[in-house]
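Novice: Quick check, what structure comes out for this input:
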Amino acid sequence: MLDALAIEKLTDIVADAQATPHTIAKLTDSYPEMTIEDGYAVQDALLARWESQGRVLVGLKAGLTSKAKMDQMGVTEPSFGMLMGDTIDPDGGVVPTDKLIHPRVEAEIAFVTKADLSGPDLSIDDILAATDFVQPAIEIIDSRFEKFKFDLVSVIADNGSSARFVMGGQPRRPQDVDLRTVGIVLEKNGEIVGTASSGAVLGHPARSIQMLVAWLHGRGRVLPAGSIVLTGGATEAVAVSTGDAIVARYQDMGALSVRIG
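Specialist: From the prediction side, this is the model:
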């Protein structure tokens, strides 16, 4: 692993690219020895900075959880990132893009937990029992890397390309909907730009949470009650520009919309 000085330098690079904003080269171009754990060490350092500024961690996200997204980004395993409370935008509202470089949107299933989740081998039933409700979500991602090109280590350090997210539609108890087969349609300016089943995410979106909780367990952490978890986009992410109107429709879960500001 990289030493503390290198992690601090990388944290400076990522934090500045997100705040300014501007594109940067893949971090592994300068640090080819960088590991996945180094990427998460940068995340930890970012979170410490953000919390010192008064920002609040409200949940976690899984990324690159569908074959479409893995193929699109050229990676072979999911990643995890943080969700901050000041990045939530309202259903039907406007997403501010003054600090975004090349935003893209994807439709996801969000979980909100009502009990702590911990351990290396939870079942899907365990996860559903600890879930208060599931809800449609749109995530707006924005890699800070040049031409939206990166490797797994670099995107982890960039907090999984996290930027903004919206939750809406009709919240449902997880036992009342078959989360393996929810049909999803993503529209941009009235045209269909993506279709998928929720099962595109690892066969069942709760599997994202299985992997997330196991990863947290390996770091001596739990997923606390009240957490929001974005389980990952079922389809490829769609590029958006200022003025675009985005609608995501979910079978038996309603629809949500947002305008790109």
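Novice: make it CA atoms for all contacts and neighbour counts henceforth
Specialist: Fine.
Novice: Pick out the residue closest to the middle of this structure.
Specialist: The centroid of the chain falls nearest to residue 61 when counting by CA atoms, centre = their mean (3.9 Å).
Novice: ok, now which ones touch that one?
Specialist: The contact partners of residue 61, by CA atoms under 8 Å, 6 or more residues apart in numbering, come to 80, 81, 82, 83, 229, 230, 231, 232.
Novice: I'd like the structure of this one too, to check against the first:
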Amino acid sequence: MLEFNTRREIAQKIFHCYRNNEQLPLLTRSYPEMDTQDAYYIQEQVLSHFVAEGSTIKGYKIGLTSKAMQEMVGSTEPDYSTLLNEMFVDEDSVLPANTFTDPLVEIELAFVIKSPLQGPGVNAADVIQATDFVLPSIEIVDFRVARAPGMDVRDTIADLAAVGRVVLGGNPVKLDQIDIRNVEGELLINGEVLEKGISSAVLGNPVTAVVWLVNKLAEFGVAFQPGDVIFSGSFVRALPVKAGDRVSARFDNGLGQVNINFGEE
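Specialist: Presented below is the predicted three-dimensional model:
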């Protein structure tokens, strides 16, 4: 484990990189003794810098929801990060490409919570009962800790689980109106379908991912609150984007499409 002051110094560096669109080398190279607990503590400290500036918590994201991705970064479970109000951007808006250092895009289903929900011991029925509706969404992944060979889950956890921005579509669907396990989705860039997937790729069922998160956060005394938005994890491969690209996430089951544009430099 790292010393207390070392964790705080790393968090300050990551926050600086987020605000100034800069990157750090792999934390696991610079601090090989860092463990997963250190990484979550660093994430918490990064978030505290945002909150000190007036940011508010609006939800959470779940990452590493496929076994292949977990194996790639040496993890045995998903990871997560808190989402802040400033990370949410309106669909169809234009984002300056130079807002990001190394952006990738993913498509996800986002759960909107209607009643307080806290583990431990939460199951799928509890999550379904506490969910108001789901929305189509795009996550823009970005990296303050620069991608490089040897990167593992400790690097991404400390870096807010590599979240950049998130985009919600405006077409809510109730869970009892769809089979949440069998939602088909497509990722389009400039009108071309580049990735396709099905929601069961997220731990067999996106509800299962939310169950995991609720019970995981219970270890830290955290409860979901009405209005929280939970990004349940991508069921397609993340793809890079550049200035001038238009990105669309298209879903069946009545969820529709959500778009975001990357402006020129």
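Novice: Filter the contacts of residue 61 of structure 1 down to the buried ones and express that as a PyMOL selection.
Specialist: Applying 16 or more other CA atoms under 10 Å to the contacts of residue 61 of structure 1 leaves a buried subset, and the PyMOL line that selects it is:
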select buried, resi 80+81+82+83+229+230+231+232
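Novice: Could you dump the contacts of residue 61 of structure 1 into CSV and include secondary structure and distance to residue 45 of structure 1?
Specialist: Shown next, in CSV, are the contacts of residue 61 of structure 1 (DSSP: H, G, I helix; E, B strand; the rest coil; distance: CA to CA, whole Å):
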residue, secondary structure, distance to residue 45 of structure 1
80, strand, 15
81, strand, 13
82, strand, 12
83, strand, 15
229, strand, 21
230, strand, 22
231, coil, 23
232, coil, 23
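Novice: Just give me the closest of the contacts of residue 61 of structure 1 to residue 215 of structure 1.
Specialist: Using CA to CA, residue 80 comes nearest to residue 215 of structure 1 of the contacts of residue 61 of structure 1, at 8.9 Å.
Novice: before we move on, back to that, just give me the closest of the contacts of residue 61 of structure 1 to residue 206 of structure 1.
Specialist: Nearest to residue 206 of structure 1, judged by CA to CA, of the contacts of residue 61 of structure 1 is residue 231 at 7.4 Å.
Novice: Distance of residue 243 of structure 1 relative to residue 261 of structure 1?
Specialist: Residue 243 of structure 1 sits 6 Å away from residue 261 of structure 1, going by CA to CA, to the nearest Å.
Novice: residues of stretch 17-29 of structure 1 that come out buried?
Specialist: So for stretch 17-29 of structure 1, counting by 16+ other CA under 10 Å, buried means 17, 18, 23, 24, 26, 27.
Novice: Contacts for it next, please.
Specialist: Under the contact criterion CA under 8 Å, 6+ apart, stretch 17-29 of structure 1 has outside partners 10, 34, 99-101, 144-146, 149-151, 153-154.
Novice: nearest spatial neighbour of residue 84 of structure 1, skipping sequence neighbours?
Specialist: Spatially, and ignoring its direct neighbours in sequence, residue 84 of structure 1 is nearest to residue 57 (4.6 Å; CA to CA, 6 or more residues apart in numbering).
Novice: Provide a list of residues in contact with the equivalent of the one you found over in structure 2.
Specialist: By TM-score structural alignment, residue 57 of structure 1 lines up with residue 57 in structure 2. Taking CA under 8 Å, 6+ apart, we find residue 57 of structure 2 in contact with 82, 83, 84, 85.
Novice: Out of those residues, which comes closest to residue 107 of structure 2?
Specialist: Distances from residue 107 of structure 2 to the contacts of residue 57 of structure 2, taken by CA to CA, are shortest for residue 83, at 16.3 Å.
Novice: what about the closest one, distance to residue 233 of structure 2?
Specialist: Separation of residue 83 of structure 2 from residue 233 of structure 2 (CA to CA): 13 Å.
Novice: Kindly report the same for residue 226 of structure 2.
Specialist: To residue 233 of structure 2, residue 226 of structure 2 is 20 Å away according to CA to CA.
Novice: same check, this time on residue 21 of structure 2
Specialist: From residue 21 of structure 2 over to residue 233 of structure 2 the distance is 25 Å, taken as CA to CA.
Novice: From the contacts of stretch 17-29 of structure 1, pick the one nearest residue 107 of structure 1.
Specialist: In terms of CA to CA, no member of the contacts of stretch 17-29 of structure 1 lies closer to residue 107 of structure 1 than residue 100, at 18.5 Å.
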